[in-house]
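Trainee: Curious how this folds, go ahead:
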Amino acid sequence: MSRLIGHSKAKYTTGTCFGSSRGRGWRGVLAEQWTHAEGELGEVLPRETEVIVMLEGRLRVRRRGDGQVQNHDAVPGTVWLCPAGIREDMIHLYGEIGRSIHLYLPAAPLAKTALEDLGVDPDRARLRYEGGFRDPVIETIGRTVAAELNDPSPMANLLVETMSAALGVYILRNYSGLSPAAHPLASAKGILDGRRLARVLAFIDAHLDREVTLEELAREACLSRFHFARSFKAATGASPHRYILQRRLERAKTLLRTGMPSLAEVALACGFSSQAHFSSSFKQANGVSPKHFRRL
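Mentor: Predicted structure coming up:
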């Protein structure tokens, strides 16, 4: 996958970026948190599709792109969609944005999503230039990703990769030339048959000591990332990241009972990035710390 670059100061001339997913190993999306002062922003021709959710602030926004001018009042939860390849030649903020989350999705994987997940020609799924609207699904994804930027969970990478795949399908179905009614999503039940599910579960158990990606899991099931995540939850009752966390914690219990010398070694053997992450996750799931559990 090509390196995601975002817009940085080329567009956000009045803004300050105070959080980024660069260097975190997140796949399928670049996430940045910004604060924006009042004023005129820069003109860009984006290589990536940008989805913005305002988290704090109240202001009026005027912008122009794809031959249309948009004026709207923005409140927390307001969403802007800036498709790749559509030049914005005027954006003015009449007030400050206290905090916003910017999600950059690469254009090529979005085209692949249109083909694999929706079965349509990518040219028919051209995203619309829209802004100033509310959408609870996009807002929830934005706020969840912002929370992972601020305080990463043990399964942050897999969680964010799953959400980026879902976001890509969602905006293509709801903010493009496609009609959601004409392109319904197939039921997730039954897609992941017993043989393929067993292969995926065996792969997970064989790699609990390292980070696995949604792409790897989907490849084991011969499905796209989006269809795999939906069908896995339908088959197991848990999302991929929750299931893997549960399996890691179950393995940790086994290792603690065998008397492995240190908690740091248990954490490493079960794929946790640190002993602190392991201890907090274990206590949250079991009500006692790993040290106390070993004494039981």
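
Trainee: only C-alpha atoms for contact and neighbour calcs from this point on.
Mentor: Fine.

Trainee: Neighbours of the residue lying closest to Trp26 once chain neighbours are set aside, how many?
Mentor: Distances taken as CA to CA, 6 or more residues apart in numbering place Asn157 nearest to Trp26, at 5.2 Å, with adjacent residues excluded. Asn157 has 22 neighbours, counted by other CA atoms under 10 Å.

Trainee: Shouldn't Asn157 be within a helix?
Mentor: Yes - when DSSP: H, G, I helix; E, B strand; the rest coil is applied, Asn157 is found to be in a helix.

Trainee: how near is it to Val29?
Mentor: Distance of Asn157 to Val29, computed by CA to CA, to the nearest Å: 10 Å.

Trainee: same deal with Arg63?
Mentor: Remark: distance between Arg63 and Val29 (CA to CA) = 24 Å.

Trainee: likewise Asp89?
Mentor: Distance, Asp89 to Val29, by CA to CA: 24 Å.

Trainee: When these two are compared, which one has more neighbours?
Mentor: Comparing Asp89 with Val29 by neighbour count (other CA under 10 Å), the higher total belongs to Val29, at 27 against 16.

Trainee: for comparison, sequence B:
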Amino acid sequence: MSHAVFRTMSGTDATLERFAWLGDGLAAAVWHRSTEEAFTEYRQPGHHTLSCYLGGGYSVEREGLPGQYGAPQRLCSLPDWHESEWVVRGQLRMLHVYFMPEHFTQRAVAELDREPRELTLQDRTYFENQRLVQLCGDLLQQPWEDADQLLRANEITHQALSELLHAQSMSRPGLRLRGGLAPLVRRRLHEYIEAHLDQNITLGMLAQLACMSEFHLARMFRISFGMPPSTWIAACRIERARGLLRAGRLPLQQVAEACGYADLSHFTHRFSAAVGAPPGRYRQLTSAAASIAL
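Mentor: All right, here's what the predicted structure looks like:
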């Protein structure tokens, strides 16, 4: 199923140059428009969109922001809850990256020490961020055809979402947090999990650390981390494996052990299911991409 902003664009005079599902529910599209004057509106699309102008756009403006126009390398962040109307004139070429709110906030605990439910994407029009522009350029240079190319594109997109989280996140308007873990307890659990990923981590261990019953801890953990403890731990193991595989040539068996997998076969199965490529192939692809970047 396509994203709402994609469907809206498809109903205009815009031409779709490229489109791909990048894995993890992420998608990207390159659009071109040439029109004397046209109007486009978005109404609470239910997903986030990052827009990067690639060419033209000098006469494109958003209703309510008179005198502000697009241009190459200018960015727009359109959150799932936003509403906007646009006046499009002349030539315009842009990259859209479509992603769900959970793609944006799942990294909030690890990178910002915030709960996922606290944050959302800002509604920003025509801002500048050279790191994001660079990552958008890297994404454009990458073919979106076979599985290996899509895996590289997926990695680039996740880097862009991390940069977006740091640069364009905001507290949810009118949010009043109820339930969940105290910040100190959440931080203690997160640090404990990260420090013991190579070991068997049980709900009982986490409950003891939080001074709660297992039942209560499971409920509060899900509220504060956005997912059950077992799912969070599994995601942390995959993320650590990604980092170790990108960082060097540690033998795969040692990577498996460092991430808490029972054996190499189990690690390969779980990693392939989560990432879309076995560990060895993932290391080859990410190492090649890093060499090209250098």
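
Trainee: The stretch 101-250 of structure 1: strands as residue ranges?
Mentor: All strands of the stretch 101-250 of structure 1, identified by DSSP state E, counting those that start in this stretch, fall at 130-134.

Trainee: Which positions within stretch 55-72 of structure 1 qualify as buried?
Mentor: By 16 or more other CA atoms under 10 Å, the buried positions in stretch 55-72 of structure 1 come out as Leu55, Glu56, Gly57, Arg58, Arg60, Val61, Arg62, Arg63, Arg64, Gly65.

Trainee: And stretch 69-86 of structure 2, by the same measure?
Mentor: Going by neighbour count (16+ other CA under 10 Å), the buried part of stretch 69-86 of structure 2 is 69-82, 86.

Trainee: And for stretch 43-55 of structure 2?
Mentor: Buried residues in stretch 43-55 of structure 2, counting neighbours by 16+ other CA under 10 Å, are found at Pro45, Gly46, His47, His48, Thr49, Leu50, Ser51, Cys52, Tyr53, Leu54, Gly55.

Trainee: got a list of what the second one touches?
Mentor: Same thing as Gly46 of structure 2. Going by CA atoms under 8 Å, 6 or more residues apart in numbering, Gly46 of structure 2 touches Ala4, Pro79, Asp80, Trp81, Met100.

Trainee: And the last one, how far from Thr286 of structure 2?
Mentor: When you say that, I think you mean Met100 of structure 2. Distance of Met100 of structure 2 to Thr286 of structure 2, given as CA to CA: 24 Å.

Trainee: which one in structure 2 is aligned with Gly132 of structure 1?
Mentor: Aligned counterpart of Gly132 of structure 1 in structure 2: Tyr126 (TM-score structural alignment).

Trainee: ok, its match - contacts?
Mentor: Counting by CA under 8 Å, 6+ apart, Tyr126 of structure 2 has contacts Gln68, Tyr69, Gly70, Arg74, Leu75, Cys76.

Trainee: Not including adjacent chain positions, what is the nearest residue to the equivalent of Pro101 of structure 2 over in structure 1?
Mentor: Taking TM-score structural alignment, Pro101 of structure 2 has Ala107 as its aligned residue in structure 1. In space, and not counting its chain neighbours, Ala107 of structure 1 is closest to Glu48: 5.4 Å by CA to CA, 6+ apart.

Trainee: And Arg196 of structure 1, by the same measure?
Mentor: Of all residues not flanking Arg196 of structure 1 in the chain, Ala221 sits nearest, at 5.4 Å (CA to CA, 6+ apart).

Trainee: Would you confirm that that neighbour contacts Arg195?
Mentor: No - Ala221 of structure 1 is not in contact with Arg195 according to CA atoms under 8 Å; the separation is 9.1 Å.

Trainee: Give me the more crowded residue out of these two.
Mentor: Ala221 (23 against 9).

Trainee: And Ser34 of structure 2, what's its match in structure 1?
Mentor: So, by TM-score structural alignment, Ser34 of structure 2 is matched to Ala37.

Trainee: For structure 2, just list every one of the helices.
Mentor: Per DSSP state H, structure 2 carries helices over the ranges 4-10, 101-105, 108-112, 130-141, 147-168, 183-195, 203-210, 214-225, 229-247, 252-258, 264-275, 279-293.

Trainee: Thank you, goodbye.
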